[in-house]
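Novice: Predicted model follows, preceded by the sequence.
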Amino acid sequence: MQFLSDNTASVHPKLWDAMRGADAPDAPYDGDAVSKQLDAAFGNLFGRECRVLWVATGTAANCLALSSMVQPHGGVVCHREAHIEMDEGGAPGFYLHGAKLMLAEGEGAKLTPGAIRAVIDPIRDDVHQVQPHAISITQASEYGRSYRPEEIAAIATLAKERGLGLHMDGARFANACAFLGGSAAEAASRSAGEVDALSFGFVKNGGMSAEAIVFFDTALADVAYYRRKRAGHLQSKGRYLAAQLLAMLDGDLWLENARSANNAAQEVASVAADRLIHPVEANEIFLRCTPAERAALRAKNFDFYDWGADAARLVTAWNTPQEHAVALSKAIASL
């Protein structure tokens, strides 16, 4: 019973159908009829103009978005536990040509204006020190915590005051939306225009090989368009990636899938209150769990990651069977 990662989940059948539907001769790269629908489709979702580029991975989405707003001599303020710092193998330095990640603290892997100021205020405005060019936040955070619209608005206000770009790593953006219960625009900020670029994750949510970079500052897309090619992410048959994205938006399948994953996570969390390290606000559960207890769970055929010496991370997916979530909750209760 798989709780290792939502990356292990199968591809939603509707996406296979969409890719088969795109399996016909068309213009190469992003000149096809399917790719040309992305700007309008995402614009309708967020209620404002945007430009959208497809890429194959979340790492590429994050780094190409940041590369459009950060110069090699600049820096990106992010949380110490951010994916771009902990889990992207130095890709930000590669894509941003040496730009620095400037690490901040924050409970639940979330940033606050105060935490950001603690990093940037001591920096002298001179050529001898790296200057911040952007802020990157993660929705939901690396510990499954969801930013409320007012929290993002406060960070966006600070970014605007300091002339910094604002990027959102939305690998589990759908799960945050499902938890918050509002619109996609509200999960990106109060009005969506306060985030300059969003890496909108789909692979963890039932996709196969497509992520979206959504540029609300549309001028940034002009830069990323060329950088995507240079980075090797301009696929010659991009219509198959675009077809996945459109299929996920159709009928709010992206939100339906996220709700299913979140519901499974809540089933598990319902019996683990005293063990929870973080509130469950998406589809990740972090439990206090000794090595012996983890071994006992694995003996019952549950697969998950250890998270340090005395903790475990369990992740539900869009297709986690209800009976698996119930079985896990009973196994945790019996520890």
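Specialist: Sure thing, it's come through. None of these values were measured; they are calculated from a predicted model.
Novice: CA atoms for contacts and neighbours, from now on please.
Specialist: Will do.
Novice: count of neighbours near A178?
Specialist: By the criterion of other C-alpha atoms under 10 Å, A178 has 25 neighbours.
Novice: Let me know the helix or strand that it is in.
Specialist: Assigned by DSSP states H and E, A178 belongs to helix 173-180.
Novice: List the buried residues in that helix.
Specialist: Neighbour counts over helix 173-180 (16 or more other C-alpha atoms under 10 Å) mark 173-180 as buried.
Novice: Turn the residues you listed into a markdown table, including distance to A82.
Specialist: Shown next, in a markdown table, are the buried residues of helix 173-180 (distance: C-alpha to C-alpha, whole Å):
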| residue | distance to A82 |
| --- | --- |
| F173 | 14 |
| A174 | 18 |
| N175 | 17 |
| A176 | 16 |
| C177 | 19 |
| A178 | 21 |
| F179 | 20 |
| L180 | 21 |
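Novice: Presented hereafter is structure B, for comparison with structure A:
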Amino acid sequence: MTQMKPFLSDNAAPVHPKVWEAMRAADSADSPYDGDALSAELDERFTDLFGRECAGLWVATGTAANCLALATMCQPHGGVVCHEEAHIEVDEGGAPGFYLHGAKLMLCADGHGSEGAKLTPEGIAALIDPIRDDVHQVQPHAIAITQASEYGRSYSPDQIEALSAFARSRGLGLHMDGARFANAAAFLGGSAKDAAGPVDSLAFGFIKNGGMSAEAVVLFDPEQANLVKYRRKRGGHLQCKGRYLAAQILAMLEGDLWLANARHANAAAQDIASGCRDRLMHPVEANELFVRLSQAEREALRAQHFAFYDWGEDAARFVTAWDTRADDASALGKAIANL
């Protein structure tokens, strides 16, 4: 059978060899749960990476990372402001409501200067300012943004700072869903500190970028870590052999492997984009491309063994990964150009 050229999702990419090596190196007896030596390193490693004190906790999924972080900011009677196409709204199966005990997601659309599923202070203000300050209406408690956004757009440091200043002025927490945080950081120049800005919490994604089964909840208020530890246990995410999750994260942080992997994926996306600039629905600022293609054109690409997802009736999404072959990316760009 002809091998498909995979552009379905970076979730489909294999585990990076250095992650496997780290897990094998961790394969000896140590304290269970998060009492092992590797888990104990995470706080210091993330503090060094972001240049400010923080706590890092492993979990198995990005959904859990988002929800556990948001639960520190939002009471059950409150709300979390997010984009109407945010992952926590569209693709987490109601988990935020479950973990936050019924807290509401308050949805913003593009507009007021926002595009590509990115929020702005003006857009958030337009949503929440009409809310009366009384018990009959849900009050906002937090804001959640996605870096890079659901359309592959990266928030600049200035944009994050503006959102943080707005959140502080309204007494709101600011959480960042960083499923593709590494790709955003690579696009912005390689600084984790700049890509995160002054957010209160971050779901740092590793699985899409070469990890196997570990994501990180990064809390920039370390005092919240104890609260999250209890909720992680209650939510079924305190794994008894946590050293294997810690090993994955540390392997990705070692030598900035997380950043090198993301740069490779981003470069492959730019190679593809060079063949379809006039078809792009959004600028390519990470490792996702949203391309206008008719059904016949999509069928023609699949006949050439390119694997990807349809995006509505007249578009497709292509996602590159840390292991995307340069030849495959170049071939896809040329194939789209030749349609």
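Specialist: Perfect, thanks for sending it. For clarity, every value in this text was computed on a predicted model and none was experimentally measured.
Novice: After superposition, what's the TM-score here?
Specialist: Here the TM-score for the pair of chains, by TM-score structural alignment, normalised by the length of structure 1, is 0.98; 331 aligned residues with a C-alpha RMSD of 0.6 Å.
Novice: circling back to that earlier point, list just the nearest of the buried residues of helix 173-180 of structure 1 to V55 of structure 1.
Specialist: F173 (16.3 Å; C-alpha to C-alpha).
Novice: my guess is that closest one contacts F200, does it?
Specialist: Yes - using C-alpha atoms under 8 Å, F173 of structure 1 is in contact with F200, at 6.4 Å.
Novice: what comes into contact with stretch 60-77 of structure 2?
Specialist: If you take C-alpha atoms under 8 Å, 6 or more residues apart in numbering as the criterion, stretch 60-77 of structure 2 is touched by 59, 80, 88, 92, 95-96, 99-104, 138-139, 141-142, 172-173, 175, 177, 179, 201-205, 213-217, 219, 224, 227-228, 231-232, 237, 245.
Novice: cool, and stretch 209-216 of structure 1?
Specialist: 42, 48-58, 61-62, 65, 192-193, 195-203, 221, 241-242, 244-245.
Novice: again with stretch 139-149 of structure 1
Specialist: Contacts for stretch 139-149 of structure 1 (C-alpha under 8 Å, 6+ apart): 81-83, 108-110, 168-173, 175-176, 179-180, 186-190, 278-286.
Novice: Buried among those? Need that as a selection in PyMOL.
Specialist: Those of those that count as buried under 16+ other C-alpha under 10 Å are selected in PyMOL with:
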select buried, resi 81+82+83+108+109+110+168+169+170+171+172+173+175+176+179+180+186+187+188+189+190+278+279+280+281+282+283+284+285+286
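Novice: Which ones among the contacts of stretch 139-149 of structure 1 map onto helices?
Specialist: 83, 173, 175-176, 179-180, 186-188 (DSSP state H).
Novice: what about the equivalent of H77 of structure 2 over in structure 1, how many residues close to it?
Specialist: Taking TM-score structural alignment, H77 of structure 2 has H73 as its aligned residue in structure 1. Neighbourhood size, H73 of structure 1 [other C-alpha under 10 Å]: 16.
Novice: ok, back up a step: quick one, which of the contacts of stretch 60-77 of structure 2 are buried?
Specialist: Buried members of these, counted by 16+ other C-alpha under 10 Å: 59, 80, 88, 92, 95-96, 99-100, 102-104, 138-139, 141-142, 172-173, 175, 177, 179, 201-205, 213-217, 219, 224, 228, 231-232, 237, 245.
Novice: returning to that earlier point: which residues of structure 2 does the helix holding A178 of structure 1 align to?
Specialist: Taking TM-score structural alignment, helix 173-180 of structure 1 hits residues 181-188 over in structure 2.
Novice: same question, stretch 142-151 of structure 1
Specialist: Under TM-score structural alignment, the match for stretch 142-151 of structure 1 is residues 150-159.
Novice: quick one: the top strand by length along structure 1 to helix 173-180, angle?
Specialist: Identified as the longest strand of structure 1 according to DSSP state E is strand 131-138. On the basis of axes from the mean of the first three to the mean of the last three C-alpha atoms, to 10 degrees, strand 131-138 of structure 1 is oriented at 60 degrees to helix 173-180.
Novice: elements contacting the helix holding A178 of structure 1?
Specialist: Judged by 3 or more C-alpha pairs under 8 Å, 6 or more residues apart in numbering; DSSP states H and E, helix 173-180 of structure 1 is in contact with helix 184-188, helix 253-269.
Novice: Alright, that wraps it up for me.
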